[in-house]
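J.: Pasting the sequence and the predicted model now:
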Amino acid sequence: MTRVQLTDAEWEFIGPYLPIGQYGPYPERLRQQFEGVIWRFKTGGQWREMPQEFGAWATVSNRFRQWRDAGVFEALLEGLIAEAAKRGEVDLSLVSIDSTTARAHHDAAGMHLDEDVLTA
């Protein structure tokens, strides 16, 4: 089993990004649940395979979806970039922009068009 445990400094940075609603989650379990999310993506294991130390797998899975839908991970990434920029540790030469690929319909393979259609 891959051990996932945040340092106190890491948690101090991450914790404020995680929303606490009126009816949960219990703040003392947030760190445990966040570590469960990290475990899931670090190991590639299934939610149901999650060790009990992170709490019930269904709860951690639901929490992940709530955080994803609330934009927590995007905000956390932006916060990390801003923190690195404050320290002068952002190297824009490493920035990459990904493009979207649009697949052609399978009928488009080998299709022959008249010259007047191509010029139009």
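T.: Alright, I've got the coordinates.

J.: contacts and neighbour counts: CA atoms only from here.
T.: Noted.

J.: Which helix or strand lies directly C-terminal to the longest helix along the chain?
T.: In the chain, taking DSSP state H as the definition, the longest helix is helix 27-43. Note on helix 27-43: by DSSP states H and E, the next helix or strand toward the C-terminus is helix 57-69.

J.: structure B:
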Amino acid sequence: MGRGDLPDDQWAVLKPLLPVSVPGRPPLGRRKLIDGTRWRVRTGAPWRDLPSEYGPWQTVYGLFRYWRRDGTWPELLIRLQARANAAG
């Protein structure tokens, strides 16, 4: 795990909030894809410079782009904020 990757406790909170995988696609390590997206956003590096430990940059970028277009990223933020508000 890279130093900026999600720790297990944070992943346990995020995982149930993620959308269901697209049928017909092989299951990919979503945690690695999300960590790859977070790495790219944190560093500002080009997608093509994504470290190989996160998978092919095209796959990570594809998930990022798909979730941006279908509104998944803002929905995740809303759900995480609602969870935090409920916890006080």
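T.: Cool, got the structure. Note that the structure is a prediction, hence the values are computed from the model and not measured.

J.: List the TM-score for the superposed pair.
T.: Taking TM-score structural alignment, normalised by the length of the second structure as the basis, the two superposed chains have a TM-score of 0.86; 86 aligned residues with a CA RMSD of 1.6 Å.

J.: Kindly calculate the angle that the longest helix of the first structure makes with helix 57-69.
T.: Taking axes from the mean of the first three to the mean of the last three CA atoms, to 10 degrees, helix 27-43 of the first structure and helix 57-69 form an angle of 90 degrees between their directions.

J.: Need the counterpart of Val60 of the first structure in the second structure.
T.: Counting by TM-score structural alignment, Val60 of the first structure corresponds to Val60 in the second structure.

J.: is it true that its match touches Gly36?
T.: Yes - at 6.5 Å, Val60 of the second structure counts as touching Gly36 under the criterion of CA atoms under 8 Å.

J.: so what's in contact with these two at the same time?
T.: Among the neighbours of Val60 of the second structure, those also in contact with Gly36 (CA atoms under 8 Å, 6 or more residues apart in numbering) are Tyr54.

J.: more neighbours, those two?
T.: Gly36 (28 against 21; other CA atoms under 10 Å).

J.: isn't the more buried one right next to Gly62, touching?
T.: No - at 11.5 Å, Gly36 of the second structure and Gly62 do not qualify as touching, with contact defined as CA under 8 Å.

J.: Leu77 of the second structure versus Pro19 of the second structure, what's the distance?
T.: For Pro19 of the second structure, the distance to Leu77 of the second structure under the criterion CA to CA, to the nearest Å works out to 13 Å.

J.: Pull the contacting residues for Leu14 of the second structure.
T.: With contacts defined as CA under 8 Å, 6+ apart, the neighbours of Leu14 of the second structure are Leu80.

J.: Return the distance of it relative to Gln81 of the second structure.
T.: For Leu14 of the second structure, the distance to Gln81 of the second structure (CA to CA) stands at 12 Å.

J.: Ok, Val22 of the second structure next?
T.: When CA to CA is applied, the distance between Val22 of the second structure and Gln81 of the second structure equals 25 Å.

J.: These two - which one has more neighbours?
T.: Set Val22 of the second structure next to Gln81 and count neighbours by other CA under 10 Å: Gln81 wins out with 12 against 8.
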